[in-house]
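K.L.:
model this:
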Amino acid sequence: MKKKNIFIYLMASSLLLSGAVMTSCESMIEEKPFDFIVPEDVEDSDNGADMWVTGVYNTIHEAMFRYGSFPRPLDYDCDYISGAVWQFSQFGSGNFQGGDGQADVLWTGMYSLINRANIAVSEINKMQNVSEEFKKNALGECYFLKAWAYFYLVRAYGAIPIYSVSVNESGQYTNNPRIPIAQVYTETIIPLLKDAKDMIYKNTDNGFKPGRVCAATAAGLLAKVYATIGSASMSTGEQITVKTGAPFVMQNVNGTMTKVYTEPVPTTFSKDQVAGYESFSSQEYYRLAYEVAGDVIGGEYGTHKLEDYDLIWSPSGKTCSEHLFGLQTKSGDELYGTLFSSHYCGRLNAAGNIDNSLTVGCRKHWYLLFEEKDYRVDKGVLHCWIRQNSDTSWGGGSYYPNFGKWQRMVEAKEPPFDNPKVTSGWRCDEAGSEQFFAFTTNIHNK
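P.N.:
Reported below is the predicted structural model:
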């Protein structure tokens, strides 16, 4: 919600310090802003238009990812994520309806993003001295970000309110009715992305800035939107087979009830059609997804290819052509850093060990979906090898995952665990900075 900026004025204090005497009422009430920028201060130029778009991007950090609030509500509602009960709260059961500050961010953060995008669109459209291509790209980026936000909201909440203009412009702060799911897609998300994909710079255009969205970003999201509709509208009764099962069973082992982990097994389910998607043709939207994705792969929206697998997970690969859209973070920064990743990979304490912030990981069933030699698991997954316990007097800890070849590597002290005292773990790109974890190898399997 756009509010009037409040500025700090040095009036009375300046009088006391300087001994100056005001000679008129006008000088006494003169406003001297010392902080913030008001719309009138943004110049009518390409640079000014870009300032508006940057303000919209900034909402992603400021309203959602800051303090690790997002995307926790959605990421934790997953069959393959495991962790402490207290950390999952209502998220593990897909409850996004509030009552928790973390869950609220999904709703308030996305609507903040939408509102700022609406303001930016309105202000950019007023500009007269912005080059045509630059203005088109700036507006396209705003359209993409609005569609991205609505896509998250409609999947989490179903029918949702739609704001075509900012609340300042409409004056409609509350009581905005929810729009049916089908209309959210056909009247808002899909039109926005269709426009955006043809307005935003391709990654091969001179005006494109690495790290920003490009034409393929919008087209790629459109393909995902189509595929999501295709899946959700699939008729009730369709048979789907996936590998799953209870993660463990309790068995009596030598007179003690013991947790015994299970293997995933192929299980067939009958699909339910998702409420609100009944009017869509599943096959038609899968066809549309296939066509748009094919256009992206074929180069219609710029040059995008499968990069070297090691590159895409490295700091230098954050803006490579395979990545269509990603959050750029800054390590150690209060606003532009992110605490979200620390739950998965922990943080290094003064002793060089991972502290107790490591509380989330993929459960064993997920690992067992891959062969141990699968390159995607070896190089594409951050393995948190050890967690430092609060009581470190005995010099050990616990490592994760603690089975299969990962367990064998630690116990045999294979590289990178071959130093008898301190060794280095896998590289971690946390909050945009490359770090190496150092662990003691006096391991106790807990």
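
K.L.:
okay, CA-based contacts and neighbour counts for the rest of this
P.N.:
Fine.

K.L.:
quick one: secondary structure of residue 434?
P.N.:
strand (DSSP: H, G, I helix; E, B strand; the rest coil).

K.L.:
residue 329 now?
P.N.:
Classified using three-state DSSP, residue 329 is coil.

K.L.:
can you give me the strands for the stretch 251-400 of the chain?
P.N.:
256-261, 265-270, 360-362 (DSSP state E, counting those that start in this stretch).

K.L.:
quick check: residue 431 vs residue 61, distance?
P.N.:
12 Å (Cα to Cα, to the nearest Å).

K.L.:
coming back round to it: please identify the most buried of the strands of the stretch 251-400 of the chain.
P.N.:
Mean neighbour count (mean count of other Cα atoms under 10 Å) peaks for strand 360-362 among those, with a mean of 19.

K.L.:
another sequence for comparison is provided below:
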Amino acid sequence: MKAISTYLKASVFGLALLSTVSCKKALEEKPYSFYSPENSYNNQNDARAAINGVYNELYSWELFQQPFWNMTVLDDDHVSGADWYLGTTGAGNPQSYWGVDGPWVGCYAMIARANTVIENVPNITDIDPDVQKRIMGEAYFLRGWAYFQLVQLYGGVPIKLKALSANNPETNVPRATVKETYDVVISDFKSAETNLFPLGHAKAGEPGRVNQGVAKAFLAKTYLTMASGASTGNVTVRGGTDNGYYTYTKNVVAGLEGLDARAYYTLARDKAQEVIDSEKYSLTESWKELWSIAGRNNKEQMWELQSLAGTVFINNLHNYFSARSTFGVGAVWTTNNHYNDYDVLDERVLDGITHNYQTLQGTYIFYPSWQAAQYKVVGGITYNNTGSTTAERAYTIKYSSVADPSVANSDAFYPLLRYAEVYLMIAEAENEINGANANAYEALNKVRLRSFPLYTPAPPLPQTPIPVPEAYAPANMTPEQFRSFVLAERAREFNMEGIRRFDLMRWGIYLQVMNKIGTGQNNISKVRQAKNLLLPIPLNEINSNTALKGKNNPNW
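P.N.:
Predicted coordinates for the structure are as follows:
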């Protein structure tokens, strides 16, 4: 907690995120302590630097420098990798990972910093009222985002909505219920929605900042998470050792029992529709362009974690996830089973997976071996895998476009929200409310059509390019079939973006799906126990917060 009680820095992140903050101001260190806010919140520059301090925590070694994505991306049924890297969180052993406490510590650091902004920025008079309003919206959003992550990862958590001070010295706070924690998330996202400006507004803020559309989408996502967690029924998932289709009876997520799932699905659909109706966002036409440097901060990437080469705001996503890295090859890849869940015409696998690459040692490798006719000889180069199964690695392109791919730490951007998810939220919610109707299909196919080629039909049909038949989701699905298809579509669309694990959890099928695999590709264990449904609360918190009464999450 030392980062909370000493200083918040505008630092280089002010340069990476806020082009209007001067170099001198961005590098100043000021005492944004909750003990003496009068020294820190005097004018607009102070307010901007303080909100930068909240954003800064996203780029800490508690969150997205590694721990957060390590503990979410690596823990699902569609990821494999080197055993030296996936042997902890990737194998269901988070306590063996050095960053196990990261999500808890990082989220509460964000909450503490956001609390000081919320309490002190309203008192500033030397500030543009619109900027003041936006900063308040950002603080509410980031606090809500932190609680949203905490409740999904740990269940109900202690709620702290005031900065620690002489007037509020209490550090021993009991756990709230899951529902009470979600109520805080919803309240904060609503406050953010009210205060933030829409994308394109002159005062909406620079790339990397959240805006009104992002707040609306996360509010919809919160409703959707609660609704699916409270739902009953069956879900069919492709997987297991044979990549077959298995139907599971879902479990209601603990703490959401008795919730009116249909009502929350309605809230989710309607709020997501507001984002669509705003016409502020659009899907990127080209899958490759979406993940290029030129595609950063476009109208599909609603909220991305920013990076800047040559500063401290870099990460090792490229090194771990890309085909070529300083390790020789990357340490994380998509399983062969998941690769085979894409249609052969789907650009998310044609362009989204690296089929031909050269390792750091100079070896030319193609993937997959069963498509040798397509990938073994390309551009006059013969890619020879020498029959090695270690070459069966489907590396994503999502973190490959960086300024300098030869270094371990680079400027990969990380997607925190994409517009495609808004459409798929509508598809899921509409199906759960009214069945697989035209509205549900329209939203689902909106995402699918982007990733498939067009063709010109033969006469006498009009000679206008149209999507190939494979682009469309199967017609006449039942609600249960549609539900399962949307879940699979989300896996195809958001592969390696940290969404799959949360999807399996909110649908109450995580244990069933993982244990159906047992030992997965590259001998990575997918066996999970009931305790893996929640992460362990840090022992420091258990020991210092007497209101927790020494109790951790079950079986930790």
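
K.L.:
residue 185 of the first structure: which of the strands of the stretch 251-400 of the first structure is closest?
P.N.:
strand 265-270 (25.6 Å; Cα to Cα).

K.L.:
what's that closest one aligned against in the second structure?
P.N.:
Residues 244-249 of the second structure are matched to strand 265-270 of the first structure when aligned by TM-score structural alignment.

K.L.:
what comes into contact with that stretch?
P.N.:
232, 233, 234, 235, 236, 237, 238, 239, 509, 512 (Cα atoms under 8 Å, 6 or more residues apart in numbering).

K.L.:
ok, 6 Å please
P.N.:
233, 234, 235, 236, 237, 238 (Cα atoms under 6 Å, 6 or more residues apart in numbering).

K.L.:
check stretch 242-261 of the first structure too.
P.N.:
With Cα under 6 Å, 6+ apart as the criterion, stretch 242-261 of the first structure contacts 262, 264, 265, 266, 267.

K.L.:
among these, which one sits closest to residue 43 of the first structure?
P.N.:
residue 264 (59.3 Å).

K.L.:
how many other residues sit next to the closest one?
P.N.:
Applying other Cα atoms under 10 Å, we find 18 residues neighbouring residue 264 of the first structure.

K.L.:
distance of it relative to residue 177 of the first structure?
P.N.:
With Cα to Cα as the criterion, residue 264 of the first structure and residue 177 of the first structure are 44 Å apart.

K.L.:
same deal with residue 327 of the first structure?
P.N.:
Distance of residue 327 of the first structure to residue 177 of the first structure, given as Cα to Cα: 31 Å.

K.L.:
quick one: name whatever helix or strand follows the lengthiest helix in the second structure.
P.N.:
In terms of residue count, the longest helix belonging to the second structure (DSSP state H) is helix 129-154. Following helix 129-154 of the second structure in sequence order, the next helix or strand is helix 178-195 (DSSP states H and E).

K.L.:
touching that following helix from outside, list them.
P.N.:
Against helix 178-195 of the second structure from outside (Cα under 6 Å, 6+ apart): 133-134, 137, 140-141, 144, 147-148, 155-156, 212, 215, 219, 255.

K.L.:
and the next element down the chain from it?
P.N.:
For helix 178-195 of the second structure, the following helix or strand on the C-terminal side (DSSP H and E) is helix 212-230.

K.L.:
that following helix to strand 301-305, inter-axis angle?
P.N.:
Counting by axes from the mean of the first three to the mean of the last three Cα atoms, to 10 degrees, helix 212-230 of the second structure lies at 90 degrees to strand 301-305.

K.L.:
next, the angle helix 178-195 makes with helix 212-230 of the second structure.
P.N.:
160 degrees.

K.L.:
in the first structure, which residues correspond to helix 212-230 of the second structure?
P.N.:
With TM-score structural alignment applied, helix 212-230 of the second structure matches the range 215-233 in the first structure.

K.L.:
next one: residue 487 of the second structure from residue 503 of the second structure, what distance?
P.N.:
8 Å.

K.L.:
cool, residue 175 of the second structure as well?
P.N.:
For residue 175 of the second structure relative to residue 503 of the second structure (Cα to Cα), the value is 24 Å.

K.L.:
these two: who's more crowded?
P.N.:
Neighbour count, other Cα under 10 Å: between residue 175 of the second structure and residue 503, residue 503 has more, with 20 against 15.

K.L.:
which residues of the first structure does the helix or strand hosting the more buried one align to?
P.N.:
Element membership for residue 503 of the second structure, per DSSP H and E: helix 500-506. No residues of the first structure are matched to helix 500-506 of the second structure when aligned by TM-score structural alignment.
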